[in-house]
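K.L.:
one predicted model, sequence on top.
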Amino acid sequence: MPAMMFAAIRHASRSGTSALRAAPRVAPVARGFRPTPFNRTLITKKYTEDHEAVIYDDQTKIGTVTITDYAQSSLGDVVYVELPQTGTEIEKGDQIGAVESVKAASDIFAPVSGTVEQINETLNDQPGLLNKSPEEKGWLCKIKVSNPSELDELMTEEEYKKHCESDH
């Protein structure tokens, strides 16, 4: 077997090509793909004093409104969620819904101004998602933000943590 390999190498070197030198591999480019080097999305998460959070995507201008994990643990088992109507124009600070639990009821306030684009219909049948996954599967609504500068008035995660510690 090694004799055959050496014969192939000798033959390749005599013919001026090298069997050992492989052609450089180039990754295939997806059809229709055009790289856009400056196409960047910034996702920002901000918090309110009332324990709502908004996860804002600067490319789509959509803010996903949630209650915080701190809020859901304070409420206890959530049994009912009231959400705003799709298409509703809201102002920052407006009441946009309510959460009822075995312990208490709490209003939900808009962290930003805009138009309600979508609501989490799953919460109608599964309000407990607010306890299991308040900031992911238990999101409340998505708002097309009309004034992104309002986000600057909300708390960062570090500021929110300090706020929660002072609540105790």
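P.N.:
Ah, there it is.

K.L.:
contacts and neighbour counts: CA atoms only from here.
P.N.:
Noted.

K.L.:
burial count for the residue lying closest to residue 119 once chain neighbours are set aside?
P.N.:
In space, and not counting its chain neighbours, residue 119 is closest to residue 141: 4.2 Å by CA to CA, 6 or more residues apart in numbering. Neighbour count for residue 141, taken as other CA atoms under 10 Å: 24.

K.L.:
okay, residue 141 and residue 96: tell me how far apart.
P.N.:
Here the criterion is CA to CA, to the nearest Å. By it, residue 141 lies 9 Å from residue 96.

K.L.:
can you list residues touching both of these two?
P.N.:
Common contacts of residue 141 and residue 96 (CA atoms under 8 Å, 6 or more residues apart in numbering): 83-84.

K.L.:
still on that earlier bit, against residue 2, how distant is the residue nearest to residue 119?
P.N.:
69 Å.

K.L.:
then this one, side by side with the first:
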Amino acid sequence: MSNPQELRYSKEHEWLSAAADGVSTVGITEHAANALGDVVFVQLPEVGDTVTAGETCGELESTKSVSELYSPVSGEVTETNQDVVDDPALVNSAPFTDGWLFKVKVSEEPGDLLTAAEYTEFSGS
């Protein structure tokens, strides 16, 4: 799967889908999901939590390791994907669709997010 063109990407391998209402969806890339291996546990921020761009806000545990989850933007968490908490394998099987992690009302978007082409070059995927 190629990296969807409409998304923006962080160097920590998260993706961001911006919406007109200022609420963006966050997930991890297929590259990150493949590197992690089979995800068996997902810890997400709580609704109402404030997240900061580049800071940890949760973790993903796989059969190989535990990886921190970083927020690509700053803002308030408005929704979490309970389906991923209940079935962490969605992160591996559908990282850009059903495997999204949380939604955030963006207060600040950093200028260092990558386009799909830039992320593909950066990650080699």
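P.N.:
Arrived safely, thanks for sending. Computed from a predicted model, the values in this text were never measured in an experiment.

K.L.:
where do the helices of the second structure begin and end?
P.N.:
Ranges of helices in the second structure, per DSSP state H, are 30-36, 82-86, 90-93, 116-123.

K.L.:
pull the contacting residues for the residue nearest the centre of the second structure.
P.N.:
Residue closest to the mean C-alpha point of the second structure, counted by CA atoms, centre = their mean, is residue 27 at 2.3 Å. By CA under 8 Å, 6+ apart, residue 27 of the second structure lies in contact with 14-16, 95-96, 99-102.

K.L.:
ok, residues contacting stretch 72-83 of the first structure?
P.N.:
Here stretch 72-83 of the first structure makes contact (CA under 8 Å, 6+ apart) with 96-105, 119, 123-124, 127-128, 130-131, 134, 140-141.

K.L.:
distance between it and the chain's centre?
P.N.:
Put simply, stretch 72-83 of the first structure sits 21 Å off its chain's centre (CA atoms, centre = their mean, to the nearest Å).

K.L.:
for that stretch, how far is the first residue from the last?
P.N.:
Terminal-residue distance, stretch 72-83 of the first structure (CA to CA): 16 Å.

K.L.:
list the buried residues of it.
P.N.:
For stretch 72-83 of the first structure, burial by neighbour count (16 or more other CA atoms under 10 Å) applies to 72, 75-83.

K.L.:
for these, work out which two are farthest apart.
P.N.:
Maximum pairwise distance among the buried residues of stretch 72-83 of the first structure (CA to CA): 18.7 Å, between 76 and 83.

K.L.:
not counting its neighbours along the chain, what's nearest the alignment partner in the first structure of residue 24 of the second structure?
P.N.:
In the first structure, residue 24 of the second structure lines up with residue 63, judged by TM-score structural alignment. Counting by CA to CA, 6+ apart, residue 56 is the residue found nearest to residue 63 of the first structure once chain neighbours are left out, at 4.2 Å.
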